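# Here's a sequence, model it:
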Amino acid sequence: MSVEIERLLDDTGWQLLQELQKNARLSYSELGQRVGLSSPAVADRMRRMEEAGIISGYRAEVNLPKLGLPVLAVIRLGSHNGQNCTRIAAQVSEIPEVLECYRVSGTDSVVTLVAAASVSHLERIVDQLSLHGLPTTSLVFSKPHKRPIITRELLERGEEWEEIL
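Predicted structure coming up:
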């Protein structure tokens, strides 16, 4: 980790990150009250964290079934011999139903998370993805684990494991 990032991630920086991960719509004033800074100081901290790449964006989480996309699936793509995995991932990422796309190691080359309006819609997505590799599809029944809040403690746990090994 660079010196600049370490400076930004002091106790106050981590508090800001935690609050923003819980609710990215908090005002600078509200954030300042929660972490003990003025609104201008919060704005400056956030700007510097954005410039350093620590904060890479803000987003709204949407309820896919409420939008008419109740079918969620994980589709893994095995690569065909001679295919460029980077190119496959780039092409797959352009499919509108693909919510997430990861280039991975192992027998699969790409793993995607897709949303569909119906099983027949999912079938068309799988057919489209099969042009880029052999698909293996798993339907998502539920998501029992919400997106975690990234904390300093998580980072420290990783560092502790490095020391043990």
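
# Every contact and neighbour count from this point should use C-alpha atoms.
OK.

# what about R45, which SS state?
helix (DSSP: H, G, I helix; E, B strand; the rest coil).

# Show me how far the strand or helix carrying R157 is from its chain's centre.
Under the criterion of DSSP states H and E, R157 resides in helix 152-164. The chain centre lies 21 Å from the centre of helix 152-164; the measure is CA atoms, centre = their mean, to the nearest Å.

# Tell me which stretches of this protein form helices.
For the chain, the helices defined by DSSP state H occupy 3-8, 11-22, 28-35, 39-51, 85-93, 119-129, 152-164.

# What are the contacting residues of the fourth one?
In this structure, residues lying in contact with helix 39-51 by CA atoms under 8 Å, 6 or more residues apart in numbering are 5, 8, 13, 28-29, 31-32, 55-57.

# One more, so I can put them side by side:
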Amino acid sequence: MDRNLKIDNIDLKILSELSKNAKLPYTDVANRVFVSGGTVHVRMQKMEQAGIVKGSTLALDYSALGYDVTAFLGIYLEKSSMYEDVVAELQKIPEILNLHYTTGAYSIFARILCRDTKHLREVLHDKIQSVVGIERTETFISLEERIDRPPLLY
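I've put the predicted structure just below:
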């Protein structure tokens, strides 16, 4: 893994195009960036080997699949030294989509996805709040997600 790979404007343009649509053929990316398809292919391989590109994702409408509740969870730890053990347990909970070690009021901030509020209650009570090292939690239910976009790459 080459962590010293130098990224230039062409790489950033390639990443920008593919972050908008990961299924875009390299030839289409090449046309938009004004390079050859081979150039896109080689540069993507190098960025994958360097660990910059970690794969591609499939965007799903979770609501259409019956998952209607997105919640954010502020987690207070009994002691910050318990962080690694708590994360190891939280990683086992499939409803947790993201986990961040944070500054501020919470030790950990998480995003979770559930079918409904009953499912959310079960996840909170039976799974998350039973993890040793978690002192308490605060839950914020998302009413609407208005913006979901990749970051702007310069």
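
# about what we covered before: could the helices of the first structure be laid out in JSON lines, adding mean neighbour count and distance to V110 of the first structure?
Shown next, in JSON lines, are the helices of the first structure (neighbours: other CA atoms under 10 Å; distance: least, CA to CA, whole Å):
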{"stretch": "helix 3-8", "mean neighbour count": "12", "distance to V110 of the first structure": "31"}
{"stretch": "helix 11-22", "mean neighbour count": "17", "distance to V110 of the first structure": "27"}
{"stretch": "helix 28-35", "mean neighbour count": "17", "distance to V110 of the first structure": "38"}
{"stretch": "helix 39-51", "mean neighbour count": "16", "distance to V110 of the first structure": "29"}
{"stretch": "helix 85-93", "mean neighbour count": "16", "distance to V110 of the first structure": "6"}
{"stretch": "helix 119-129", "mean neighbour count": "15", "distance to V110 of the first structure": "10"}
{"stretch": "helix 152-164", "mean neighbour count": "10", "distance to V110 of the first structure": "26"}
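
# of all the ones you listed, which lies closest to V111 of the first structure?
helix 85-93 (8.7 Å; CA to CA).

# So which residue is dead centre in the second structure?
Closest to where the C-alpha atoms of the second structure average out (CA atoms, centre = their mean) is N98, at 5.6 Å.

# show me the contacts for the residue of the first structure positioned farthest from its centre.
What lies farthest from the middle of the first structure is S38; by CA atoms, centre = their mean that is 29.8 Å. Applying CA under 8 Å, 6+ apart, we find S38 of the first structure in contact with 29, 32.

# Counterpart of it over in the second structure?
Counting by TM-score structural alignment, S38 of the first structure corresponds to S36 in the second structure.

# Quick check: its match vs K20 of the second structure, distance?
To K20 of the second structure, S36 of the second structure is 20 Å away according to CA to CA, to the nearest Å.

# Tally up the residues packed near the nearest residue to L20 of the first structure once chain neighbours are set aside, please.
Nearest residue to L20 of the first structure, sequence neighbours excluded (CA to CA, 6 or more residues apart in numbering): L26, at 7.1 Å. The number of residues packed near L26 of the first structure is 12, by other CA atoms under 10 Å.

# L26 of the first structure maps to what in the second structure?
Aligned by TM-score structural alignment, L26 of the first structure pairs with L24 of the second structure.

# That match reaches S16, doesn't it?
No. In this structure L24 of the second structure lies outside contact range of S16 using CA atoms under 8 Å: 11.4 Å.

# From L8 of the first structure, how far off is the closest residue to V71 of the first structure other than its chain neighbours?
Leaving out its chain neighbours, the residue that sits closest to V71 of the first structure by CA to CA, 6+ apart is A116, at 5.0 Å. Per CA to CA, A116 of the first structure is found 40 Å from L8 of the first structure.

# Also S120 of the first structure?
Using CA to CA, S120 of the first structure is found at 48 Å from L8 of the first structure.

# got it, and Q21 of the first structure?
The gap separating Q21 of the first structure from L8 of the first structure is 16 Å, by CA to CA.

# L64 of the first structure too?
According to CA to CA, L64 of the first structure and L8 of the first structure sit 35 Å apart.

# contacting residues around the residue mapped onto the residue nearest to the centre of the second structure from the first structure?
Aligned by TM-score structural alignment, N98 of the second structure pairs with E100 of the first structure. Taking CA under 8 Å, 6+ apart, we find E100 of the first structure in contact with 93, 112-114.

# Out of those residues, who's the most crowded?
Going by other CA under 10 Å, V114 tops the contacts of E100 of the first structure with 23 neighbours.
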